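S.K.: sequence? don't have it. structure:
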C-alpha cells in the first residue's frame, strides 16, 4: 500500500513521527510519500507540482495531518483538493491543538462525520 502524508511543513516533527511509526510496522520506505524529508519526498530537479500530481494520481492512502497550520497553507489545501478529486481513501489525524469543531475543517472537502483521531491518542494510532 502506498501512503501519502499530507501535512504542513510547520508540522514536520509530527509527520516524522508518523513515518517512523509506519516503517516500524513494516510499511516499505518506497511506499511512503512525506515531502518534509528528502528521503521520502520530491527528488532533486523534479517539478514540485508535476511530481505531487503524479503521486496523488497513483491513488495512495492519504493521511491528512490536520492542524491550524495546515488550513493556513494554500499548498496543503491544494493537496487536499487534488486527493479529494481523485477520491483517494484517507484518514484524518489531528494535531493535539487542532479544533475539530472549527469552520476550516467543517467547511473543507473532508467529511467531518468520518472518524479521525488525535495524534496523541495512543489507542487509536495503534
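M.R.: Thanks, I have the structure now. No experiment lies behind these values; they were computed from the predicted model shown.

S.K.: going forward, measure contacts and count neighbours with C-alpha atoms only.
M.R.: OK.

S.K.: just confirm residue 30 contacts residue 40, I think it does.
M.R.: Yes. Residue 30 lies in contact with residue 40 (CA atoms under 8 Å); the separation is 7.4 Å.

S.K.: list the buried residues of stretch 4-13.
M.R.: 4-9, 11-12 (16 or more other CA atoms under 10 Å).

S.K.: please produce a markdown table containing those residues, extended by secondary structure.
M.R.: A markdown table is the format used below for those (DSSP: H, G, I helix; E, B strand; the rest coil):
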| residue | secondary structure |
| --- | --- |
| 4 | strand |
| 5 | strand |
| 6 | strand |
| 7 | coil |
| 8 | coil |
| 9 | helix |
| 11 | helix |
| 12 | helix |
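
S.K.: try this one next to it:
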C-alpha cells in the first residue's frame, strides 16, 4: 500500500521496481490461495519443514554463497542443512520431486529470514529481483549482504529501507552470529574460538573467489 503509490508520476524507475511489481502480483495471488485453504497450507508447512533462512542469490555466485553457508551459518553458527534453503546447493536445495516454483513460494512464505546475496549477477537476475520483491511484500526479516566489489549505491531503494552489510565486514558477521544464536537458542553452539577460525576461513575463501 505504500510501495506502489510511491511509483506514481515517476518518469524513471529501476530494475528493482519491475521485480517488485511482478512479485507483488505473484505474492498477492499466493496469499489469496492461502486464505482460501489455510488447512492445506498448514499441512504443507508441516510436511515440508519450513526453513529458517531463505538464501536469495544468483546461481552464478554459487561458490561464494556455498562458502558463506558452510563456514558462517553451519560451522560458525551451528545451523543444520535443513535450516537453510539455497536452491543451487545440493545439501540445502530443493528436494527431489518438488514443484520448484511452488516449493520456493511456500518456503519464502513461512521462513524466518531472507538473505539477499547482492552482486552484479544478482542485480541482473529477474528471478532474484522477484524474490526480493516477494520478501518485502511478505514483510519478512531481510538481511542484505553485498559482495565486496558491490557498492551500497547499487542497492537503490533497498538501502533506503534496510541497511546492508558487506560480506567481508567482520563486525557485521559477528552481529549476525549473535542474533542467530539468540533467536534459535542453539544448544550445540560453536565456541567463539571456532567461530573466529571459520570466519577467517570464509574471508580467505572470499578473497580467492
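M.R.: The structure has been received and is ready for your questions. Note that the structure is a prediction, hence the values are computed from the model and not measured.

S.K.: one step back: of residue 30 and residue 40 of the first structure, which one has the most company?
M.R.: The neighbour comparison of residue 30 of the first structure against residue 40 (other CA atoms under 10 Å) goes to residue 40, with 16 against 10.

S.K.: in the second structure, what residue corresponds to the more buried one?
M.R.: Per TM-score structural alignment, the equivalent position to residue 40 of the first structure in the second structure is residue 92.

S.K.: equivalent analysis for residue 75 of the first structure, please.
M.R.: Correspondence of residue 75 of the first structure to the second structure, assessed by TM-score structural alignment: residue 127.

S.K.: same question for residue 19 of the first structure.
M.R.: Using TM-score structural alignment, the equivalent of residue 19 of the first structure in the second structure is residue 69.

S.K.: residue 7 of the first structure now?
M.R.: Checking TM-score structural alignment: residue 7 of the first structure goes with residue 57.

S.K.: verify the stated contact: its match with residue 114.
M.R.: No. In this structure, residue 57 of the second structure is not within contact of residue 114 by CA under 8 Å, at 10.2 Å.

S.K.: quick one: secondary structure of the residue of the first structure most remote from its centre?
M.R.: With CA atoms, centre = their mean as the measure, the first structure has its most outlying C-alpha, relative to the mean C-alpha position, at residue 45: 23.0 Å. At residue 45 of the first structure the chain is in coil, as set by three-state DSSP.
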